[in-house]
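1. coordinates only, sequence not included:
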């Protein structure tokens, strides 16, 4: 519930679209089995992560959240996913395709749609 409340507050702060429910957050945490979506580490200290940061116009929706470890969450901070992928402080075993596939599945679109959106975001925020 804390992760959900924090996400709602952040969405209001940035004025972004918000339809994330507490059930959505519980679903994301349940299907992750404590495994970080970015590096694969299993931890009991996982966090809710906005793949496209709210501060960069990301939405507070099921398709834009995932479960990550504290290390990845701090490393990514408010970077867009593609820019963070190229950073040296991200985990070596980071696999972007899995994250993009998960976003596409949740939105019911092809992965190319998500990849194009992420590329556009990276261009806008350089």
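-> That came through, no problem. The structure presented is a predicted model; accordingly, all values stated were derived computationally and were not measured.

2. switch to C-alpha atoms for all contacts and neighbour counts from now on
-> Will do.

3. show me where this structure has its strands.
-> Secondary structure of the chain (DSSP state E): strands at 46-50, 65-69.

4. can you list the ones you listed in CSV and add mean neighbour count and distance to residue 19?
-> Shown next, in CSV, are those (neighbours: other CA atoms under 10 Å; distance: least, CA to CA, whole Å):
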stretch, mean neighbour count, distance to residue 19
strand 46-50, 22, 13
strand 65-69, 25, 12
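
5. for residue 24, which of those strands is the nearest?
-> Ranking the strands of the chain by proximity to residue 24 (CA to CA) places strand 65-69 first, at 9.1 Å.

6. who touches the closest one?
-> Outside of strand 65-69, the residues within contact range by CA atoms under 8 Å, 6 or more residues apart in numbering are 28-29, 32, 34-38, 41-43, 45-51.

7. against that first model, consider the following:
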């Protein structure tokens, strides 16, 4: 068990360094607007559950918390997607990739 704690601690430190090295500019008002625009999880459509900020382009791949890169996701989708590329992940999960990309463009156009 100590090895697992060490790995988690190392991963947490690595994430902190990545987060500190990137400028994030998503405001609380923008986040509230995104949640309202999507009306639930951007990936599976689940509503009523607490939503988390998920980067379409993960921070580990050069993304950051901006209004054009963040979508609301349920905990299950956010954990499952991890740092995968969004379209490949949607295909693997057999979710509607076209519907997601169309809705993403609509939400961005409405901002």
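-> That came through fine. Computed from a predicted structure; not experimentally measured.

8. care to give me the TM-score?
-> Scored by TM-score structural alignment, normalised by the length of the second structure, the superposition of the two chains gives a TM-score of 0.68; 95 aligned residues with a CA RMSD of 2.7 Å.

9. that older thread, any chance of the strands of the first structure in JSON lines, plus distance to residue 5 of the first structure?
-> As requested, these are arranged in JSON lines below (distance: least, CA to CA, whole Å):
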{"stretch": "strand 46-50", "distance to residue 5 of the first structure": "11"}
{"stretch": "strand 65-69", "distance to residue 5 of the first structure": "14"}
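
10. out of those strands, which is closest to residue 11 of the first structure?
-> Nearest of the strands of the first structure (CA to CA): strand 46-50, 10.5 Å.

11. and the most centrally placed residue in the first structure, what does it touch?
-> Centrality entry for the first structure: nearest residue to the mean C-alpha point is residue 51, 2.3 Å, by CA atoms, centre = their mean. Residues in contact with residue 51 of the first structure (CA under 8 Å, 6+ apart) are 58, 64, 65, 66, 80, 81.

12. show me the two of those that sit farthest apart.
-> Between all members of the contacts of residue 51 of the first structure, the farthest pair (by CA to CA) comes out as 66 and 80, at 14.1 Å.

13. nearest to residue 9 of the first structure, out of the strands of the first structure?
-> Among the strands of the first structure, strand 46-50 sits nearest to residue 9 of the first structure (CA to CA), with 13.2 Å.
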